[in-house]
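Chemist: kindly generate the corresponding structure for this input.
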Amino acid sequence: MSNINQSRRRLFSRKKSSAIRPPWSNTDIEFTDICTRCDKCIQVCETQIIIRGDGGFPEISFADDECTFCKKCAQVCPEPIFIDTEQAPWELKAVVQESCLAYEGVWCQSCKDACDERAISFKLAIGQAPKPEINTDLCTGCGACAAPCPTNAIKLQSPNQ
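Modeler: Next comes the predicted model:
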């Protein structure tokens, strides 16, 4: 009997989504409770990084481009999902994963070349490929560094993840 109760609890419990929501999304609300999936933010996104994600809810994908922080997604949304766009858009910061070519001895700086904020630098070491370092104070979380990475080694995440 307890297995049935546990199955029911799992059926009705929601797992916390790891999806990246559009910039300026209010983190104090349950996004999926308020978003009507109208797709207006998806249609207006100038870089096409807002996609239909799990359950049809908008998510950010840095696979092909970056966020320009144009604010159009927040302006077009008819629901009270977004905070004041004069505040920081989100807490996302770039993080380099172990699959980075530099950790394999390959000289690659595609992420640095794409970063307009100059938040990514490479530390030189004798006899090794330079290793990436991210200055989180300069990183805006725009995702410009993610798309050009040949091994998808750049992830954007909140500092508390």
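
Chemist: can we go C-alpha only for contacts and neighbour counts from here?
Modeler: Noted.

Chemist: may I ask which helix or strand encompasses residue 75?
Modeler: Using DSSP states H and E, residue 75 sits in helix 72-76.

Chemist: now the helices for the chain?
Modeler: For the chain, the helices defined by DSSP state H occupy 2-12, 31-34, 40-44, 72-76, 110-114.

Chemist: can you add distance to residue 159 and mean neighbour count and give the ones you listed back as a markdown table?
Modeler: Compiled in a markdown table, the helices of the chain are given as follows (distance: least, C-alpha to C-alpha, whole Å; neighbours: other C-alpha atoms under 10 Å):
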| stretch | distance to residue 159 | mean neighbour count |
| --- | --- | --- |
| helix 2-12 | 28 | 10 |
| helix 31-34 | 20 | 13 |
| helix 40-44 | 25 | 19 |
| helix 72-76 | 23 | 17 |
| helix 110-114 | 19 | 18 |
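
Chemist: please give the structure of this sequence too, so both can be compared:
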Amino acid sequence: MSEAPRLDRRSFLRGRIAPRPEAVRPPWSREATITTACTACGACAAACPQHIITPDADGRPAIAFSSECTFCGACAEACPEPVFDLTEPAFPHVAAIGAQCFAVHGIVCQSCGDACPEAAIRFRPRLGGPALPEIASDRCTGCGACIAACPAAAIATRVPAEAAHA
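Modeler: Below you'll find the model as predicted:
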């Protein structure tokens, strides 16, 4: 569920009347626990060796996939609040390839597949053009390695239907 747009005067004058996109939260945390338990102390961001945890507009942790999550657990260890649940899957999302993918437009690129540590991205050959990437959702860990490697910024995250109803 996305956040309602802010319609105060400052947001209107700055052109920020669209709803904020839903943030990707650190591994083993969910939006509900971030909202209720996170104090925005920044301990998880400081502990992240990959430097991919950054504060969102409210100062709470969000992932910016400039590199991949290695699932080291440093963020969970550093957090003084009950935000992280290591019994849950690390991320509820998987990667999804968008229409701006170079291969879709006839340009050979396999950066995402080369970067994927789980080999969750395969390339389906096609006549008259480069192979198209396909993501095996059951193998994708949501680590973001492909997002960081994509030169077209064509990869985003999505929550699979079965995970959204869990």
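
Chemist: give me the TM-score for these two chains.
Modeler: Once superposed, chain against chain, the TM-score is 0.84 (TM-score structural alignment, normalised by the length of the first structure); 147 aligned residues with a C-alpha RMSD of 2.0 Å.

Chemist: and the helices of the first structure: which comes nearest residue 139 of the first structure?
Modeler: Distance to residue 139 of the first structure, taken as C-alpha to C-alpha, is lowest for helix 110-114 among those, at 11.4 Å.

Chemist: contacting residues around the closest one?
Modeler: Contact partners of helix 110-114 of the first structure, identified using C-alpha atoms under 8 Å, 6 or more residues apart in numbering, comprise 118-121, 144-146, 148-149.

Chemist: quick one: map residue 18 of the first structure onto the second structure.
Modeler: Aligning on TM-score structural alignment places residue 18 of the first structure opposite residue 22 in the second structure.

Chemist: burial of its match, as a residue count?
Modeler: Other residues lying near residue 22 of the second structure total 11 when counted by other C-alpha atoms under 10 Å.

Chemist: and the helix holding residue 75 of the first structure, how far from the second structure on average?
Modeler: Its aligned residues in the second structure lie a mean 1.0 Å from helix 72-76 of the first structure after superposition (mean C-alpha distance after the TM-score superposition for the first structure).

Chemist: which secondary structure elements does that helix contact?
Modeler: The contact analysis (3 or more C-alpha pairs under 8 Å, 6 or more residues apart in numbering; DSSP states H and E) places helix 72-76 of the first structure against helix 40-44.

Chemist: kindly recompute the last result at 6 Å.
Modeler: On a contact count with 3 or more C-alpha pairs under 6 Å, 6 or more residues apart in numbering; DSSP states H and E, helix 72-76 of the first structure meets no helix or strand.
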